[in-house]
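Q: Quick one, fold the following:
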Amino acid sequence: MRSFDLTPVGRPAMIISHRHSFIFLKPRKVAGTSVEVALAQHCGDDDIVTPITAFDPLWDEEEYDHPGTKQRGYLRHSTLPAVRKRLGQPLWDTYFKFAIVRNPWDLVVSQYYWATRDVDWQPFRATVGGSLRRFWKYPLRVRRNVFALGANVARIFWKLEDVTFDFFVAYMLNYYPPNGRFYFDRSGSVGLDFLIRYENLQSDYASVCERIGLPHSELPSLKTKSRPERNHYTTYYDDRTRELVAKKYRQHIEHFGYHFEEP
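A: From the prediction side, this is the model:
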């Protein structure tokens, strides 16, 4: 069992490169930081790059911090419909648009390990009582009031008790929405020109580089230490948790052809 941390499971980000005529949308927990770092080094002064900040050196990212450029107005607009609206239809239609997809069952395991990575909040555990499991069974109104106190206070509650994978899927998964708004337009159709598959990350990234005219390079390996156990994702699931993820990610499974593999 692992303790839980309120730190968001990855921050959505994006790159709009006018120099190379591409738009990269970065969903959560799909190795997006590795691709973002690789692409950002080719961006020009007029390109829009949302910042990679607040890196934790425990998770091998401190060497890749960059402040972002021209990102004003885009930090909250990194989903597909919002970026298209803000950028304008002519540029949206002209630029090469891509993102990364990942098997939902594997993605949820990654979410679990990122959310429960070992952050040192031990001093607070002795000063705050209660039970995490009881807290998550409180009415939604009560939980929202707790969150309204601020992230730092709420993190205290999250660290009260160890969290199993089953508990994470059953009670906490609803607080981590699927990445659909990075892929689908309002009609439910995929609104991008290309999807890098996490399972073929390096080769698909090479295809993107060829398409947008960038030199091909090896992707940096980032955020890999938060999941120390490299067991196949299928080993984490029972029938109940498998179906919970299938229900929540049904749109992704149907559109991208993912399935629960045999161990």
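
Q: going forward, measure contacts and count neighbours with C-alpha atoms only.
A: OK.

Q: can you give me the helices in the stretch 101-250 of the chain?
A: Using DSSP state H, counting those that start in this stretch, the helices of the stretch 101-250 of the chain run over 104-115, 122-125, 132-136, 140-148, 151-158, 165-167, 201-212, 239-248, 250-256.

Q: Out of the ones you listed, flag the one nearest R11.
A: R11 lies closest, by Cα to Cα, to one member of the helices of the stretch 101-250 of the chain: helix 104-115, at 11.9 Å.

Q: got the angle for the closest one vs helix 239-248?
A: 100 degrees (axes from the mean of the first three to the mean of the last three Cα atoms, to 10 degrees).

Q: rewinding a little: would you turn the helices of the stretch 101-250 of the chain into a markdown table with mean neighbour count and distance to R72?
A: Putting the helices of the stretch 101-250 of the chain into a markdown table (neighbours: other Cα atoms under 10 Å; distance: least, Cα to Cα, whole Å) gives the following:
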| stretch | mean neighbour count | distance to R72 |
| --- | --- | --- |
| helix 104-115 | 22 | 28 |
| helix 122-125 | 12 | 36 |
| helix 132-136 | 14 | 36 |
| helix 140-148 | 12 | 26 |
| helix 151-158 | 17 | 23 |
| helix 165-167 | 16 | 38 |
| helix 201-212 | 16 | 25 |
| helix 239-248 | 14 | 32 |
| helix 250-256 | 15 | 30 |
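
Q: right, and these - which one's nearest V190?
A: Closest among those, using Cα to Cα: helix 250-256, at 8.3 Å.

Q: To check against the first, give me the structure of this:
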Amino acid sequence: MTPFDPLHWPRRKETQRKMSLLFLGIRHGKQLWRNLKPGPGYGSKSSHMRLQRNIFPSIGVIFVHIPKTAGTSLHSYFSQLSDAYGATPRLPELEPYAREIAYKHKMACELKAWIGDELWSRAFKVAFVRNPWDLMVSSYNWWLQKAPTYPHFGAQVAQVQALGSFKSFLASDFGTRMINEVTGSMEDWFQDSGRDIVDYVGKVETIDADLRAIRDLAGLSDGGILLEQLNPTKREGYRSYYDDESREMIRRRFAYIIDRFGYRF
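A: From the prediction side, this is the model:
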């Protein structure tokens, strides 16, 4: 099985400048792009929902979206907060990057390489983590419930369905190397060479308190904006999915996150 990895999509060619292009990130110093010209399912709602603008010049915030960490709700929150601040951006140099249509789960190191060290240092960078046992149940159900609505995930969806159980899912590449369609563990999104390169890492479990702390540190008012719960998967409580062996599988994979953020099963 070859896991789906958006960084393996083809680089932009000069002849494609007039096409609709998706900026994916930077690897080995080269910009990576994907052509968004019509294919199967193009133009449908489902073909666009993996794209997102996570750079907010109006409030000077960059949101690093780890899969299955309330990212849709947080993106909506930061978007509304940006609107509340009006047309005068705090960090206008971010505007050209904010206008790009980008893959929603780019890692901090990719975003930093894209916009440059100086501008990165002036923005306020935010990421959120989640209880790993809960996160991987959510990822499993994403493959079963949400991924089938994206035509380009068809082969991967069939592989997950063929696994037949959550425990088999955890033992596969989907469970040992990936979160949703992306290869990586949570710290890979906010670290580079083992060092944090964002300004704040919150927890989904304390999301309201963390958003207050983010506003205080970034010098922002609340704007009267309330966080909404968006894009949930339907499932039972995460503990019902585990036995002792599968619980330990998560503990091994996410040991750093569990220890650093004090997570318990």
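
Q: Let's check: the centremost residue of structure 1 is which one?
A: R28 (0.9 Å; Cα atoms, centre = their mean).

Q: Now do the same for it: its match in structure 2.
A: Aligned counterpart of R28 of structure 1 in structure 2: P67 (TM-score structural alignment).

Q: mind checking how far that match is from S121 of structure 2?
A: Distance of P67 of structure 2 to S121 of structure 2, computed by Cα to Cα, to the nearest Å: 24 Å.

Q: picking up where we left off before, among the helices of the stretch 101-250 of structure 1, which is nearest R181 of structure 1?
A: helix 250-256 (10.9 Å).

Q: D243 of structure 2 - how many residues pack around it?
A: Residues lying near D243 of structure 2 (other Cα atoms under 10 Å) number 10.

Q: hmm, back to that, would you tell me which of the helices of the stretch 101-250 of structure 1 gets closest to D46 of structure 1?
A: Minimum separation from D46 of structure 1 across the helices of the stretch 101-250 of structure 1 (Cα to Cα) falls at helix 201-212, 16.9 Å.

Q: what helices or strands is that closest one leaning on?
A: Counting contacts by 3 or more Cα pairs under 8 Å, 6 or more residues apart in numbering; DSSP states H and E, helix 201-212 of structure 1 is packed against strand 194-197.

Q: which residues are contacting the strand it packs on?
A: K97, F98, A99, I100, V101, R102, D204, Y205 (Cα atoms under 8 Å, 6 or more residues apart in numbering).

Q: Which residues lie in contact with the fourth one in this structure?
A: What it means is I100 of structure 1. So I100 of structure 1 contacts L25, K26, P27, V30, A31, G32, L195, I196, R197, Y198 (Cα under 8 Å, 6+ apart).

Q: Structure 2: which residue goes with that one?
A: Aligned partner of I100 of structure 1 by TM-score structural alignment: F128.

Q: Am I right that that match sits in a helix?
A: No. Using DSSP: H, G, I helix; E, B strand; the rest coil, the assignment for F128 of structure 2 is strand, not a helix.

Q: excluding its backbone neighbours, what's nearest it?
A: In space, and not counting its chain neighbours, F128 of structure 2 is closest to G202: 4.5 Å by Cα to Cα, 6 or more residues apart in numbering.

Q: What residue in structure 1 is paired with the one you found?
A: Using TM-score structural alignment, G202 of structure 2 pairs with I196 in structure 1.

Q: Give me the spatial nearest neighbour of C43 of structure 1, chain neighbours excluded.
A: Closest residue to C43 of structure 1 apart from its sequence neighbours, by Cα to Cα, 6+ apart: S17 at 6.2 Å.

Q: Tell me, how many residues neighbour the aligned partner of the one you found in structure 2?
A: The alignment partner of S17 of structure 1 in structure 2, by TM-score structural alignment, is F56. Close neighbours of F56 of structure 2, defined as other Cα under 10 Å, add up to 27.

Q: same check, this time on N200 of structure 1
A: Residues lying near N200 of structure 1 (other Cα under 10 Å) number 10.

Q: ok, now how distant is it from S21 of structure 1?
A: 23 Å.

Q: Quick check: R253 of structure 2 vs W142 of structure 2, distance?
A: Distance from R253 of structure 2 to W142 of structure 2, by Cα to Cα: 19 Å.

Q: same deal with I101 of structure 2?
A: 23 Å.

Q: Y241 of structure 2 now?
A: Applying Cα to Cα to Y241 of structure 2 and W142 of structure 2 gives a distance of 15 Å.

Q: coming back round to it: got the contact list for the residue nearest to C43 of structure 1?
A: Here S17 of structure 1 is in contact with I23, C43, G44, D46, D47, I48 (criterion: Cα under 8 Å, 6+ apart).

Q: Go over the secondary structure and confirm Q31 of structure 2 is in a strand.
A: Yes. Applying three-state DSSP, one finds Q31 of structure 2 inside a strand.
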